[in-house]
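Trainee: Would you be able to build a 3D model of this:
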Amino acid sequence: MLSYFTSNLSNTVLNKKFLGLSSLVRNFHGDHAKDFLPDKIELPDVSRVIAVSSCKGGVGKSTVATNLAVSLGQLNLRVGLLDLDIYGPSIPTLLGTTEKGIGVSEDKKFLPIEKHGILSLSIGNMIEQTKGLIWRGPLVSGAVKQLLTDTFWGKLDYLVLDLPPGTGDTQITLAQSLKIDASLIVTTPQRLALADVIRGVEMFKTVEVPVAGIVENMSWFQCPNCNTKHNFMGGDAQSVKDLAAKIGVNRLAQLPYVPEIAVSSDRGVPVSAQIENPFAKPYFQLANNVIEAVSQIKKK
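Mentor: The predicted structure follows:
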């Protein structure tokens, strides 16, 4: 598996790092799996770790994670964004870093890419964009741990983790091996998506990761001609708010569907990096709400 991955890497040192991972990955098989996660990872230079999750794909989780990170950076905070969606890394596209490779420091640490005022790291910057990773769960867990332990971020106020959708290996690995200060669950108001939100909240509670709140994405589309709001994703204006109240979490934001945001994302320019753009405002509100929610969690 790793030979397939490393064959796409041009950096010799990077090749050696991931070849070295193979010996660790072998420990995952059979009865040895539990031996690989004995201790919590320490990130002493990171003040806050925020996990952005979704229980269903296609709800805009990576777009929210990216714009949240950039918004926090625009608030003069030192921010890192770690793409842990190993099978479908979107961060390089969203930040416009698809042509950039990952460097390695003298002490063999991955060096994140700086753009739009934040640092980012993604496995998508280590493989060809047209290549897919055909990895089983243990290999993914090993890669996640190495991205966490072998990256030099410097001092960060916030490290934002873009998790894959669902409640699988990555989430479990993180909960077992890293102290996460808070999690966000991104959803649309569609009833089908909301059913999975409940599962996601229960998963985070089970692994003792605080849920800071729900982010309602693509809440509505506002017609540019008549200014009428349309709930095109299903549900209604109260559906997410009512669910949040029922399961005891906060709704931190309602983000509209705006075609310009999708276009901007495809160009690698997050809307939150454009301070004067009116569509950036909801993300700045989200960033402030996240700061407040995490602060309240830390007081408990």
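Trainee: Please count neighbours and contacts with C-alpha atoms only from this point.
Mentor: Fine.
Trainee: and stretch 120-133, how far from the chain's centre?
Mentor: The gap between the average C-alpha position of stretch 120-133 and the chain average comes to 15 Å, counting by Cα atoms, centre = their mean, to the nearest Å.
Trainee: Report how far apart the opening and closing residues of that stretch are.
Mentor: With Cα to Cα, to the nearest Å as the measure, the ends of stretch 120-133 fall 20 Å from one another.
Trainee: Kindly report the same for stretch 110-127.
Mentor: The first and final residues of stretch 110-127 sit 14 Å from each other (Cα to Cα).
Trainee: what's next to it, contact-wise?
Mentor: Applying Cα atoms under 8 Å, 6 or more residues apart in numbering, the contact partners of stretch 110-127 are 5, 8-9, 69-70, 73-74, 78-84, 86, 89-92, 95, 97-105, 147, 150-153, 269, 273.
Trainee: repeat for stretch 59-67
Mentor: Contacts of stretch 59-67 from elsewhere in the structure, counted by Cα under 8 Å, 6+ apart, are 52-54, 81, 90-91, 94-95, 160-162, 186-188, 217-218, 265, 270-273, 283.
Trainee: So which residues of this protein form helices?
Mentor: Secondary structure of the chain, counting by DSSP state H: helices at 2-6, 12-25, 61-74, 91-95, 137-149, 169-177, 191-206, 239-247, 259-266, 281-299.
Trainee: Sitting in strands, which of the contacts of stretch 59-67 do you find?
Mentor: Judged by DSSP state E, the subset of the contacts of stretch 59-67 located in strands is Val52, Ser53, Leu81, Val160, Leu161, Asp162, Val186, Thr187.
Trainee: now for those residues, which pair is the farthest apart?
Mentor: Greatest spatial distance in the ones in strands among the contacts of stretch 59-67: Leu81 and Thr187, 19.9 Å, computed using Cα to Cα.
Trainee: quick one: which of the two has more around it?
Mentor: In this comparison of Leu81 against Thr187, neighbours counted by other Cα atoms under 10 Å, the higher total goes to Thr187 at 30 against 25.
Trainee: For the comparison step, fold the sequence that follows:
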Amino acid sequence: MSENCNHDCSSCGESCKDRDPKSMLQAPHEMSSIKNVIAVVSGKGGVGKSLVTSLLASSMQKKGYHSAVIDADITGPSIPKAFGIHEKAYANEMGLIPVKSRGGIDVMSINLLLDNDTDPVLWRGPIIAGAVSQFWTDVIWENVDYMFVDMPPGTGDVPLTVFQSLPLKGIIVVTSPQELVSVIVEKAVKMAEMMNIPVLGIVENMSYFECPDCKSKHSIFGESHIDEIAARHGIASVSKLPIDPAIASACDKGEIEAVDAPWLAELSASLEKNCN
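Mentor: Sure thing, here's the model as predicted:
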């Protein structure tokens, strides 16, 4: 069986290399309407992927578009906390209904289905990937202009499932300045290239610290390498987020929608231009 195939080729005589990759796309719920699906990925954990997802969804919502977020990090969901969502999702006779943030962003996360937010999800990879697929097929997403999928780190079951089964317009790669992370970023970018999915931009989180007094910038975690990586792979949009305690505080308080993100303005404009 090929990684690009969802069946045992030896049992049916088909050749994976001759199959149309689009044939693996899953249809959303019949009542859903979704224009643009963008996955936010990282090569490793702890680089701020969920933060970037939340800020991008908020940025597009503030521009007048309807944003939505699928929290595909099943074992480490953090999107509901960032948006200050405490109520649970519910189902009617037609399907699952996402929860709206205070700013009107539709959100679906495993934490919105658990009895307690701190309950661990002890599932193996294929089950986790199946749950993410159900967030796409069983949830009613109404009139969504931009859906952001907050992915778990790495290149395992869930990223592969999302890459193969959702109609992605592209991915956004989130990283941090360390040299080791830059190597891992290359893996995420190359995975997207292998799956023929465009990389819409790279966001470097914790890129620098700006002194509040003298306004000088300091590279706390080392010099940035993302410009070189972006140039190597022909990626036009590069954004650099500073270390800012106010952003971390907003996430902890569930007030991410109150944060202005001028560092992502160019990327947001690029999504607006190229994805509609």
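Trainee: picking that back up, filter the contacts of stretch 110-127 of the first structure to the buried ones?
Mentor: In these, burial by neighbour count holds for 5, 9, 69-70, 73-74, 78-84, 86, 89-92, 95, 97-98, 101-104, 147, 151-153, 269, 273, counting by 16 or more other Cα atoms under 10 Å.
Trainee: For the ones in strands among the contacts of stretch 59-67 of the first structure, which entry has the maximal number of neighbours?
Mentor: Thr187 (30 neighbours).
Trainee: residue in the second structure matching that residue?
Mentor: Using TM-score structural alignment to pair residues, one finds that Thr187 of the first structure aligns to Thr175 in the second structure.
Trainee: ok now do that match, which residues does it touch?
Mentor: Thr175 of the second structure makes contacts with Ser42, Gly43, Val47, Gly48, Lys49, Val181, Ser182, Val185, Ile202, Val203, Glu204, Asn205, as judged by Cα under 8 Å, 6+ apart.
Trainee: ok, those residues vs Gly170 of the second structure, which is closest?
Mentor: Within the contacts of Thr175 of the second structure, distances to Gly170 of the second structure taken as Cα to Cα reach their minimum at Ile202, with 11.6 Å.
Trainee: Under the alignment, what does that closest one map to in the first structure?
Mentor: Superposed on the first structure with TM-score structural alignment, Ile202 of the second structure falls opposite Ile214.
Trainee: Repeat that for Val149 of the second structure.
Mentor: Under the alignment by TM-score structural alignment, Val149 of the second structure pairs with Leu161 in the first structure.
Trainee: Repeat that for Pro98 of the second structure.
Mentor: For Pro98 of the second structure, the equivalent position in the first structure is taken to be Pro112, counting by TM-score structural alignment.
Trainee: Pull the number of nearby residues for that match.
Mentor: 23.
Trainee: can you check the one 4 residues further on too?
Mentor: By other Cα under 10 Å, 19 other residues sit near His116 of the first structure.
Trainee: And for Leu180 of the second structure?
Mentor: Neighbour count for Leu180 of the second structure, taken as other Cα under 10 Å: 9.
Trainee: And it, how close does it get to Phe221 of the second structure?
Mentor: Applying Cα to Cα, the value for Leu180 of the second structure to Phe221 of the second structure is 11 Å.
Trainee: Could you do Ile256 of the second structure as well?
Mentor: Distance of Ile256 of the second structure to Phe221 of the second structure, given as Cα to Cα: 24 Å.
Trainee: Name the residue in those two with the higher neighbour count.
Mentor: More neighbours sit around Ile256 than around the other of Ile256 of the second structure and Phe221, counting by other Cα under 10 Å; the figures are 22 against 14.
Trainee: The equivalent of Gly96 of the first structure over in the second structure - nearest residue in space that isn't next to it in sequence?
Mentor: Residue pairing (TM-score structural alignment): Gly96 of the first structure is matched to Gly84 of the second structure. Nearest non-adjacent residue to Gly84 of the second structure, counting by Cα to Cα, 6 or more residues apart in numbering: Gly254, 3.6 Å away.
Trainee: Could you report the neighbour count for the residue opposite that neighbour in the first structure once aligned?
Mentor: Using TM-score structural alignment to pair residues, one finds that Gly254 of the second structure aligns to Gly268 in the first structure. The local packing of Gly268 of the first structure (other Cα under 10 Å) involves 18 other residues.
Trainee: so who does Gly268 of the first structure touch?
Mentor: By Cα under 8 Å, 6+ apart, the contact list for Gly268 of the first structure reads Pro92, Thr93, Leu94, Leu95, Gly96, Thr97.
Trainee: Can you say which two of those residues are spatially most distant?
Mentor: The largest distance within the contacts of Gly268 of the first structure, taken as Cα to Cα, falls between Leu94 and Thr97 and amounts to 7.9 Å.
Trainee: any idea how far Gly248 of the first structure lies from Gln254 of the first structure?
Mentor: As judged by Cα to Cα, Gly248 of the first structure and Gln254 of the first structure stand 17 Å apart.
Trainee: Please identify which of those two sits among more neighbours.
Mentor: For Gly248 of the first structure against Gln254, the residue with the higher neighbour count under other Cα under 10 Å is Gln254, and the figures read 23 against 12.
Trainee: what lines up against that one once you look at the second structure?
Mentor: Per TM-score structural alignment, the equivalent position to Gln254 of the first structure in the second structure is Lys240.
Trainee: Leaving out chain neighbours, which residue sits closest to its match?
Mentor: Once flanking residues are discounted, Lys240 of the second structure sits nearest to Glu204: 4.8 Å by Cα to Cα, 6+ apart.
Trainee: how many neighbours does that neighbour have?
Mentor: Using other Cα under 10 Å as the criterion, Glu204 of the second structure is surrounded by 24 other residues.
Trainee: show me what contacts the match of Val149 of the second structure?
Mentor: Each residue near Leu161 of the first structure by Cα under 8 Å, 6+ apart is listed here: Val49, Ile50, Ala51, Val52, Ala65, Leu81, Leu82, Asp83, Leu84.
Trainee: Ok, Cys55 of the first structure next?
Mentor: Residues in contact with Cys55 of the first structure (Cα under 8 Å, 6+ apart) are Pro165, Gly166, Thr167, Ile185, Val186, Thr187, Ala193, Asp196, Val197, Arg199, Gly200.
Trainee: 6 Å instead?
Mentor: The contact partners of Cys55 of the first structure, taken as Cα atoms under 6 Å, 6 or more residues apart in numbering, are Pro165, Gly166, Asp196, Val197, Gly200.
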